[in-house]
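>>> here's a sequence, model it:
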Amino acid sequence: MDDPIIHFDHVGKVFQTRSGPVTALDDINLDFRAGEISAVIGQSGAGKSTLVRLINGLEKPTRGRVIVKRTDISQLPERALRPLRTDIGMIFQQFNLFASRTIYDNVAYPLKLAKWSKTEERARVTELLSFVGLTEKAWTHPDQLSGGQKQRVGIARALATRPTILLADESTSALDPETTAGVLGLLRRINEELGVTVIVITHEMEVVRTIADRVSVLEAGRLVESGPARQVFAAPAAETTRRFLATIIGQHPGSEELERLSTENPGSTLVDVTSVDAAAFGSALAELGRRGGVNYRIVHGGVIEVRGGAMGNYTLALSGADHDVEDAARLLRSLSGDTVPDSPASTTEGRD
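Okay, here's the model as predicted:
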């Protein structure tokens, strides 16, 4: 396997404050792969922004190594970091545009610092404004733009020097849902059409499920889960991840809801099916229909679209002969990797 484009090797970061040392990151081992969109998710204070600042050298680790494109940047002096930063673009939550400069000049700013010629600068800014759909706004100022347009300017500026890595730190949290969708679509285009490795820092699972190939979950400075997004969604190992998933997909009923469903479905067995591929779930229901002998109803659940297809959580009420119900429950639970016939989430009312 190729080396990761970014590698965290037992990285820790401690800040010294008046109240004493504060651990922002604790023993982080994490790889980011070239050409992918990776998301790092966590609540406020989880260490997300510290992690991203370590990638571009704005912070140095207290211990461990941060390796970017095979270069250990952990101890590099500021002068040696400057060329590296031209290969790492960054976009921010609050846009960070120069209010007194035109949109053209905002995008051109990194090129002036890099001492591009006027001809090269003009060609590159024109290309980028076209790419983000803001050619007609070149000579306006940021205060004349919407939030979504400002973020597109920020993205164009971040891409100015043709970086191979793009860091997006809470880049959509100040935007409404419709505008967020547009910005996420643009990040996906940047990844797919330009081949840029994108790392998204967010506290919104909606962002993760929309564009991420891989997801890493931070809690209180520790990495609690990491893997392909679809795998993490299908079988979340950490409670933190399950809480995030609860914000975007219907979760299994709690005890009160379960009691209500049992009362409403007397004589039925309730079966939970966790984070399963929606197409596979549909095929399983078709198989139950072919088998016969058991009746089923979906009494609780929800479905989300993720990269690679739809996934859902479902609670079904099954009724019929005992052996038919047990066979049906076994089939359904196998979709989420649980082949045990009797689950704690299942209840039986009015059965022997």
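>>> for the rest of this, base every contact and every neighbour count on C-alpha atoms.
Fine.
>>> could you say which helix or strand holds T315?
Taking DSSP states H and E as the definition, T315 sits inside strand 309-320.
>>> could you point out the helix or strand that follows whichever strand or helix holds T263?
T263 belongs to helix 255-264 when assigned by DSSP H and E. Later in the chain than helix 255-264, the nearest helix or strand by DSSP H and E is strand 269-277.
>>> also this sequence, please, to line up against the first:
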Amino acid sequence: MDQQFLFPFDVNNNPNNQILPRVFNEFFYNGETYVFLNGNNRQRYICLLMVDGDDIKLYKDEWARFLEDNVPPHVTTLHFVKEAESTFYVTGYSNLGVEGPGYDRRTVGNRLSRCLVRCTHGGQILPGDFLQDIWKDVFKIYANGLRFRVMHERVQLNIQSVVRSNRLFGYGWEQLVIALEIAEEQLMVFTNLGDNKLNLALFFNNGRCMHEELVFPTMLRIPPRPIAAYALHDKRAKHICSWKAHNSHINENDVFYAELDGTVTEFYHLTVPKEYCEVHMMHTYGKALLVHNQEVVSVNVKVIQDRTRPGRINHVKITGNWKKFAGRCGFILGKMMRLKLINTIVEMVEGEEIQVAVFHVC
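Presented below is the predicted three-dimensional model:
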């Protein structure tokens, strides 16, 4: 599954518009008129897409605001990381491979800082600011499900300058290059995981990433930015995930959204959208488990029938102490909840089998 891609930042046409690379058209575009872009300032921008012949462009005010807030003047390459359907974290690099302002260690998973380089012979040189003053002799590098121990040293490439770089070398690095079939000048992005560990992502020349990577969501700031008028009716635009390291956002399959309002908390029930009930046969369930981080709450699933027309299923409600569940999860009134069906289990109740739906709620 494609998760990320690189492409040159168009200095000449921005902030008016930016043509997205062909890999976006082929592997990421689903026909929507806008995408959600999470900046390194942990704010979300809902940016319009324009189809112009064979090109797809980012354009208009939201894109210009995103650039103003998140892309410093020295950035020449943009890096899109898919976090959910039509949702990307975006960062950028200078010609030297140095990343613009990046993730905050305290709030966003294990992706701390990155650098963009091309593979070199005789060991790999990384920008000095990437690992700063770390003098550790050995690093562990994770790539495509494999782990390698490589030698590391700080080097002074220019004797006229006090600035130092980082060099990865030795038998472990040579084995990594062979195992991953890395070509000279191939694009690579290193992520500093902390504790002397690095993640390595490899890219084709067209900017497409070669291997999958565990992607964590960006912890967006609260309160969020105002929602653009064209996305006001999109419930995704009102949703903010507060579950750290929750990586169940990669698609919108088996998902519905519901607002935590007074009806839900005071009357102890949440109505499941009719179209979701029909596709997922919610009338066949007797219970549900609501899971948020370490919290797990059992609730009931009830079919409400229209008495004027016997046998007709009107709607399905998930009933239980939603107010208590919200308090345990840190949800406030008005939160747009995202419920994703992740599993179905069977329980025996008084000798009868009951189907139980398991939902991630964030």
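>>> TM-score for these two?
With the length set by TM-score structural alignment, normalised by the length of the first structure, the two chains reach a TM-score of 0.31; 192 aligned residues with a Cα RMSD of 7.2 Å.
>>> before we move on, back to that, the strand holding T315 of the first structure vs strand 269-277, what angle?
160 degrees (axes from the mean of the first three to the mean of the last three Cα atoms, to 10 degrees).
>>> in the stretch 151-300 of the first structure, which spans are strands?
Using DSSP state E, counting those that start in this stretch, the strands of the stretch 151-300 of the first structure run over residues 165-169, 197-202, 214-219, 222-228, 269-277, 294-306.
>>> packing partners for the last one?
Using 3 or more Cα pairs under 8 Å, 6 or more residues apart in numbering; DSSP states H and E as the contact criterion, the secondary-structure elements in contact with strand 294-306 of the first structure are helix 205-211, strand 309-320, helix 322-334.
>>> then the fifth one?
When contacts are defined as 3+ Cα pairs under 8 Å, 6+ apart, strand 269-277 of the first structure packs onto helix 229-234, strand 309-320, helix 322-334.
>>> kindly indicate whether E26 of the second structure is helix, strand or coil.
Secondary structure assignment for E26 of the second structure (DSSP: H, G, I helix; E, B strand; the rest coil): helix.
>>> follow-up on the earlier one: out of the helices and strands packed on strand 269-277 of the first structure, which is closest to V207 of the first structure?
Nearest to V207 of the first structure, of all those, is helix 229-234, at 11.5 Å by Cα to Cα.
>>> helices of the second structure, start to end?
Applying DSSP state H to the second structure gives helices spanning 22-27, 60-70, 128-131, 171-179, 262-266, 274-280, 322-329.
>>> the helices and strands packed on strand 294-306 of the first structure into CSV, with extra columns for mean neighbour count and distance to E225 of the first structure?
Supplementary listing: those in CSV, determined by neighbours: other Cα atoms under 10 Å; distance: least, Cα to Cα, whole Å:
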stretch, mean neighbour count, distance to E225 of the first structure
helix 205-211, 21, 14
strand 309-320, 21, 19
helix 322-334, 19, 23
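>>> check contacts around the residue lying closest to I46 of the second structure once chain neighbours are set aside.
If the residues on either side of it in the chain are set aside, I46 of the second structure comes closest to F36, at 4.6 Å by Cα to Cα, 6 or more residues apart in numbering. Residues in contact with F36 of the second structure (Cα atoms under 8 Å, 6 or more residues apart in numbering) are 44-47, 86-88.
>>> quick one: these as TSV, columns for neighbour count and distance to I125 of the second structure too.
Rendered in TSV, the data for the contacts of F36 of the second structure read as follows (neighbours: other Cα atoms under 10 Å; distance: Cα to Cα, whole Å):
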residue	neighbour count	distance to I125 of the second structure
R44	25	34
Y45	25	34
I46	25	37
C47	24	36
S86	20	34
T87	24	32
F88	22	28
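>>> now intersect these with the strands, please.
44-47, 87-88 (DSSP state E).
>>> tell me where the stretch 1-150 of the first structure has helices.
Taking DSSP state H, counting those that start in this stretch as the test, the helices found in the stretch 1-150 of the first structure are 48-55, 78-85, 103-113, 118-131, 147-158.
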